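A.B. asks: This is a predicted model, with the sequence first.
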Amino acid sequence: MPAHTMRAIRLHEHGGPEVLRYDEVPVPEPGPGEVLVRVRAVGVNPPDWYLRDGLTNMPPEVRPQFDLPVVPGTDVSGVVEAVAADVTGFAVGDEVFGLLRFPGFDGGAYAEYVAAPASDLAHKPAGLDHVHAAGAPMAGLTAWQFLIELGHDHPSPFQAARHRTVPLGAGTTVLVNGAAGGVGHFALQLAKWKGAQVIAVASGAHEAFLRELGADRFIDYTKARAEDTVRDVDLVLDCVGGRGSRRFLRTLKRGGALFPVFFGEYDDEETARLGVTVSGTQVRSSGAQLAELGRLLDAGTVRVAVDSTFPLADARAAHERAARGHIQGKIVLTVA
């Protein structure tokens, strides 16, 4: 059994990476439906720095409530240390990975131990080490729920209609903007797995990486604008979003769809005139879907790219790396 205390990163206030503190805190106890995981690696994701900043990028009406101090983090890979009496399917010693309690902000993954809902976990693929497994859950499930199967009936806080995926296969063309990042590099590979042609948009430094992952065409956004050179795409997955996202509407054929992973601004009249749809969703924890993705990871059909790793105690440096941008794959924290 673990000691009574552990080290964890906590936020006592909001601000830049300097507010991430390496504290000594009690080891959590698993409640009903939970397992205690000894953490080996933690994936770093945008919601981690959104939380650090105080969620100021979210509209107040959909901003989750939480109390400080808080342990950030949702993506974890580790070893089961204890199992609640009502949990089946996991045993002490099992290697697991998961996206914890998302879309909430109480995952608590930046720690040596975490109490995790068993339903959020899957067995870690045997062929994947903990670092790569920790890089998969949020980014991989985001790509999965946008492109392959939503898998839940929870409404998105950002649109009234339920998100619906676009059938992918031979003859389908998908443009992925921000293809080198966490979600983007998973989306490219999942679209190729389904047989689609993929146009990858990123900076030129990522071309060889994205070609290796299977991109059929590459556009260096520093030299050319996709909306000026691409037409008749079935689906755009925009992993960047923001005010400029609507420019990708011009790349779509009639009946096509734009899926923005992050917030964008769109005009209903324009989309109606073009005969296209804009749809998004909010990724949710799912051990069952992660197990499906895990089988692809174990087979080598999909792989996790790791941009960089940092010890848990150096979470500040990991967030500073994220702030510099141009990330290739995932940033991961390691736990000794």
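C.D. replies: Received the coordinates, thanks.
A.B. asks: all contacts plus neighbour counts: C-alpha atoms, from now on.
C.D. replies: Fine.
A.B. asks: Check which helices and strands the regular element (helix or strand) spanning Met6 sits against.
C.D. replies: Here Met6, judged by DSSP states H and E, is contained in strand 5-11. Under the contact criterion of 3 or more Cα pairs under 8 Å, 6 or more residues apart in numbering; DSSP states H and E, strand 5-11 touches strand 20-26.
A.B. asks: Give me the buried stretch members for the strand it packs on, please.
C.D. replies: Of the residues in strand 20-26, Leu20, Arg21, Tyr22 count as buried by neighbour count, 16 or more other Cα atoms under 10 Å.
A.B. asks: quick one: contacts for the last one?
C.D. replies: What it means is Tyr22. Shown in contact with Tyr22 (Cα atoms under 8 Å, 6 or more residues apart in numbering): Arg7, Ala8, Ile9, Arg10, Ala313.
A.B. asks: Check those and tell me the two furthest apart.
C.D. replies: Of all pairs drawn from those, the greatest distance, 10.8 Å, lies between Arg10 and Ala313 (Cα to Cα).
A.B. asks: out of these two, which sits in the busier spot?
C.D. replies: Here Arg10 and Ala313 are compared on neighbour count by other Cα atoms under 10 Å; more neighbours surround Arg10, at 23 against 20.
A.B. asks: alright, now check it against this:
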Amino acid sequence: MKKVSFAEFGGPEVLRLIDAEEPHVGPGQVRIAVRAAGVNPVDWRVREGQMLKAHPIELPAGVGLDAAGVVDEVGEGVEDVKAGDHVFGEGFDTYAEYAVMSAWARMPEGLTFEEAAGYPSVVETALRILRESGVRPGQTLLVCGASGGVGSAVLQIARDRGISVIGTAGAANQDYLRSLGAHATTYGEGWPERVRQLGRVDAALDLAGSGVIRELVELTGDPRKVITIADLGAPESGVRFSGVAGSVPDALAEAVGLISRGRLHIPVERSYPLAEAAKAHIDSQAGHARGRRVLVI
């Protein structure tokens, strides 16, 4: 099978499309013929060697966590799906033609493989950081870097829960944020004052890692009310870095419910063939996304 791999840590140029042996399931796992794989910031952080303390890996290594596809192997003890079922979820080395999945759910009706591949990690992260922020219905949440996949999910889930959201993004994405129910403003010089003009901030999320921690602490008045998923230096300011996943099966179940009720939709900004994984990483690192990027197999 074809698989994206890297033999050394470094930039996107270390990614190679190689021929590899097909993986096979163990107990409690399923294998899918991958139709699409989600591209996440954690993928290129792993490729660069940023995550070694939290997630040691041996080289050469595969890439990818999220995927959607067709079940073709079912491990011992798995009873909720069978060969031929369409599923999405999290697995191992999903930038490949076949991948073993550790958590999955049946794809909601009407969702394409490309769309489905963009949900798993994004929704788990969004649900987790909303929980960790402590924000409650009737309060206001500030989301910095709100137009990407996690931001898109946070805005919609918060709206569904009765939480008001102020979102920052580039000028081109202001209408997009408003379409998701947020009060939108641009980042750049003077952004904290623009946020203050939109209202009080009860909690804040940093999704972009663009050096805004000090301002977020000032806006909320308490570092414990700020959560980041992108600034590894934030704990020095008393701000929590959220990097440990919660229950992925629970997150997938909630995602299915939200999608089925029409309360959550994360657009696919761009799709790439498997051979262009390096290009997908370059674009992901550049930011400014509106929704998700996925690889199509």
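C.D. replies: Done, it's in. Note that this is a predicted model, so its numbers are computed, not measured.
A.B. asks: Superposed, what's their TM-score?
C.D. replies: In this superposition the chains share a TM-score of 0.91, using TM-score structural alignment, normalised by the length of structure 2; 293 aligned residues with a Cα RMSD of 2.1 Å.
A.B. asks: for the buried residues of strand 20-26 of structure 1, which one is nearest Val236 of structure 1?
C.D. replies: Val236 of structure 1 has its nearest neighbour among those in Leu20, at 35.6 Å by Cα to Cα.
A.B. asks: So what does that closest one match up with in structure 2?
C.D. replies: Residue correspondence, TM-score structural alignment: Leu20 of structure 1 in this structure matches Leu15 in structure 2.
A.B. asks: now the helices for the stretch 151-297 of structure 2?
C.D. replies: Chain-ordered helices for the stretch 151-297 of structure 2, with DSSP state H, counting those that start in this stretch as the definition, fall at 174-179, 191-198, 213-220, 248-260, 277-286.
A.B. asks: what's the mean deviation for the first one versus structure 1?
C.D. replies: Its aligned residues in structure 1 lie a mean 0.8 Å from helix 174-179 of structure 2 after superposition (mean Cα distance after the TM-score superposition for structure 1).
A.B. asks: didn't Asp307 of structure 1 look like it was pressed against Gly325?
C.D. replies: No: if you go by Cα atoms under 8 Å, Asp307 of structure 1 and Gly325 don't touch, sitting 10.8 Å apart.
A.B. asks: okay, the two: which has more neighbours?
C.D. replies: Neighbours were counted for Asp307 of structure 1 and for Gly325 using other Cα under 10 Å; Asp307 has more, 17 against 9.
A.B. asks: quick one: what's aligned to Arg159 of structure 2 in structure 1?
C.D. replies: Looks like Arg159 of structure 2 aligns to Lys192 there (TM-score structural alignment).
A.B. asks: Distance of its match relative to Arg211 of structure 1?
C.D. replies: In this structure, Lys192 of structure 1 lies at 12 Å from Arg211 of structure 1, with Cα to Cα, to the nearest Å as the measure.
A.B. asks: ok, those two, which is more surrounded?
C.D. replies: Lys192 (23 against 14).
A.B. asks: and that one, how far is that from Ala133 of structure 1?
C.D. replies: Applying Cα to Cα, one obtains 21 Å for the distance of Lys192 of structure 1 from Ala133 of structure 1.
A.B. asks: And for the equivalent of Ala134 of structure 1 over in structure 2, the neighbour number?
C.D. replies: Matched by TM-score structural alignment, Ala134 of structure 1 corresponds to Ala117 in structure 2. Ala117 of structure 2 has 33 neighbouring residues, counting by other Cα under 10 Å.
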